[in-house]
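A.B. asks: could you work out the structure for the sequence below:
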Amino acid sequence: MKREHTIQSLGTLVQLRTLDVDRLQADLASQEATRTRYQNNLARLDALATGSGATGTLPPALALNCGAYKQNVMAMADLHRTDLALHEANMAVAQRQLTAAWTRRELLGKVLEQQQVQLAREQDRIMRKREDDIATQSWLAGRTA
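C.D. replies: Next comes the predicted model:
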């Protein structure tokens, strides 16, 4: 009875660890989508800065305006790059957490599997002993009759 309770408790723990792994996987997928958005935004900002053309061929007022525009776009791109780097660092932490959670879940799964195998062996041993006892009683009853 005690081993069955242990198996039931381990099963519950494995389910909880699986939920934790699933939650961390969903979180990491969300972070990956955010990273993709950052990368797409950076590509667009780079295209905007490049697409505004050369400022040297424009009249002075337009050149000043275009230069300020490019400077602002490049500053925004730099901020996005910094945010992306921080986000990727957070993603690395989340990936390590996911790996650790997955390892914990697998280890508990192995322990659960071992306990189940031991219980099956124990139940098989009890069943064989019972069958042997019945066979012995049957054989003894046949000898005395």
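A.B. asks: switch to C-alpha atoms for all contacts and neighbour counts from now on
C.D. replies: Will do.
A.B. asks: center of this protein - which residue?
C.D. replies: With the centre of the chain defined as its mean C-alpha position, the nearest residue by Cα atoms, centre = their mean is Gln25, 3.4 Å away.
A.B. asks: now the second one, please; I'll put the structures next to each other:
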Amino acid sequence: MTIERTVTSLARLVALRGREVDRLSLDLAGKRAQCERQRHTLARMENLKDSMEPGIVADARGYNPALALNRADYQVVLQDLIEMQRATLVRHETDVAESHDAFSHAAIKHKSLDTVLQRKQQMLQQAHAVREQKRQDQMATQAWLRQAHP
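C.D. replies: Here you go, the predicted model:
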């Protein structure tokens, strides 16, 4: 394979890896935003639970056992939702960590391929410069020979 074809193939590969890095970056940003929303939701649910004052539940007629039972059920359900939200948040944080690792790996691979591409491009430019110099030297030699041997 000639160096020109190598450079062309490497350039295509670098472009593909660049698109992969961009895609993984967007994916990671979306997952981080989702985690942040879940953290915010969890904090709001915990604030709601903490704001519920324990105590006697009464209405205008006095102590209301049905209202107290309803409140207790609500607190249990809310605690269950908080635990489910925490478990979901842990799963999402794990997913974010895995996505970050994939992004980092892809970025490193892209960077190394880009470095190889730049070296190959420099080699190609040097080869072109050498060929051009040889061509100019040959033309100068021919012109000198024409002048020296008319």
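A.B. asks: do you know the score for how well these two fit?
C.D. replies: TM-score of the superposed chains, computed with TM-score structural alignment, normalised by the length of the first structure, equals 0.92; 144 aligned residues with a Cα RMSD of 1.4 Å.
A.B. asks: was I right about the residue nearest to the centre of the first structure contacting Leu98?
C.D. replies: Yes. Applying Cα atoms under 8 Å, one finds Gln25 of the first structure in contact with Leu98, separated by 6.8 Å.
A.B. asks: residues contacting the residue nearest to the centre of the first structure?
C.D. replies: Gln25 of the first structure makes contacts with Leu98, as judged by Cα atoms under 8 Å, 6 or more residues apart in numbering.
A.B. asks: where's it, which helix or strand?
C.D. replies: Mapping Gln25 of the first structure onto the secondary structure by DSSP states H and E places it in helix 2-51.
A.B. asks: distance from that helix to the second structure after superposition?
C.D. replies: Mean deviation of helix 2-51 of the first structure relative to the second structure after superposition (mean Cα distance after the TM-score superposition for the first structure): 1.0 Å.
A.B. asks: C-terminal to that helix, what's the next element?
C.D. replies: Remark: after helix 2-51 of the first structure, the chain's next helix or strand is helix 60-144, criterion DSSP H and E.
A.B. asks: gap between Glu83 of the second structure and His110 of the second structure?
C.D. replies: 40 Å (Cα to Cα, to the nearest Å).
A.B. asks: between the two, who's got more neighbours?
C.D. replies: Using other Cα atoms under 10 Å as the criterion, Glu83 of the second structure and His110 rank with His110 on top: 21 against 13.
A.B. asks: could you find the closest non-adjacent residue to the counterpart of the more buried one in the first structure?
C.D. replies: In the superposition onto the first structure, His110 of the second structure corresponds to Arg105 when matched by TM-score structural alignment. Nearest non-adjacent residue to Arg105 of the first structure, counting by Cα to Cα, 6 or more residues apart in numbering: Arg17, 5.2 Å away.
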